[in-house]
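**Student:** From the sequence below, what's the structure:
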Amino acid sequence: MNLRGLQTIVLLIISNTFMTFAWYGHLKFKEYSWGKSLGLVSIILISWGLAFFEYIFMVPANRAGFKGDGGPFNLVQLKTIQETITLIIFMLFTTVFFKTEKLAWNHLVGFMLIVLAVFVIFKKW
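**Tutor:** Modelled structure (predicted):
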């Protein structure tokens, strides 16, 4: 893998970390004294603030990785990488921050099928 491919993946990991916190992190706010009284509008604004950082990393990741801009990946491959990273980050986030959520065998089988999808998409047929 070349430098642009590695740069794309690193930026996508950072971007998806912000995205996961923006989409699901607010579910933990009620556990903190400062978050108990937040209304929906406040939570949305905080999530948008986090999503802003997601885009700061997502846009350069896609530009660096896209074949049309000199990167190593076509659009389908970029989306597949992004979705795979999203699921990995989500799994880590869920097991670290939501201790009551448990990964079951069917989740693992589903994730393995996604890895199989990555293989199928990247394989030169």
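
**Student:** Every contact and neighbour count from this point should use C-alpha atoms.
**Tutor:** Will do.

**Student:** And the helices in this protein, which stretches?
**Tutor:** Ranges of helices in the chain, per DSSP state H, are 3-24, 40-65, 75-97, 105-122.

**Student:** for these, which one sits closest to Lys30?
**Tutor:** Closest approach to Lys30 among the helices of the chain is made by helix 40-65 (10.7 Å; Cα to Cα).

**Student:** buried residues in that closest one?
**Tutor:** For helix 40-65, a neighbour-count test (16 or more other Cα atoms under 10 Å) marks 43, 47, 50-55, 57-58, 60-62, 64-65 as buried.

**Student:** Here is the second sequence; please produce its structure so I can put it next to the first one:
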Amino acid sequence: MPFALNPTAVWPIVLLCLSNVFMTFAWYGHLKVKAAPLFVVVLASWAIAFFEYCLAVPANRIGHQVYSAAQLKTIQEVITLVIFAGFSVFWLKESLTWNHLVGFALIAAGAAFVFKG
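**Tutor:** As a prediction, the model looks like this:
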């Protein structure tokens, strides 16, 4: 029997990944634009965050049919770490050191306990 994924289980993860890309840019993307006044940065971040909400809210509504609220939050946090790690390297040009990776791994290991039966 071939492996089949439940779309109701997969779509929330896809939507959370996309929403997190928007949120990461809203929160940290402006760090490369030092000359912009703070109020402009705040307004631009709000505009970007609108699209994050347009993806995150449906992700949680659909996802709660399959996952508990704690599981959804845990999925979102792990996604946040993965996307932020890539963002900080490729957009901010910051390096990830071993202590960052160990810290992220420990958080991910802790997250695994939320899914234990």
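
**Student:** What would you report as the TM-score here?
**Tutor:** Once superposed, chain against chain, the TM-score is 0.92 (TM-score structural alignment, normalised by the length of the second structure); 113 aligned residues with a Cα RMSD of 1.0 Å.

**Student:** quick one on the thing from earlier: want to throw the helices of the first structure into TSV with distance to Lys30 of the first structure?
**Tutor:** Below are those laid out as TSV (distance: least, Cα to Cα, whole Å):
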stretch	distance to Lys30 of the first structure
helix 3-24	12
helix 40-65	11
helix 75-97	13
helix 105-122	27
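
**Student:** Of these, which stretch is the most buried?
**Tutor:** Between the helices of the first structure, helix 3-24 has the highest mean count of neighbours, a mean of 20, where neighbours are mean count of other Cα atoms under 10 Å.

**Student:** Could you check how far it is from the centre of its chain?
**Tutor:** On the basis of Cα atoms, centre = their mean, to the nearest Å, helix 3-24 of the first structure sits 6 Å off its chain's mean C-alpha point.

**Student:** for the buried residues of helix 40-65 of the first structure, which one is nearest Lys123 of the first structure?
**Tutor:** Gly65 (17.6 Å).

**Student:** The residue mapped onto the closest one from the second structure: what's its closest spatial neighbour, skipping adjacent residues?
**Tutor:** Under the alignment (TM-score structural alignment), Gly65 of the first structure maps onto Gly63 of the second structure. Leaving out its chain neighbours, the residue that sits closest to Gly63 of the second structure by Cα to Cα, 6 or more residues apart in numbering is Pro12, at 5.1 Å.
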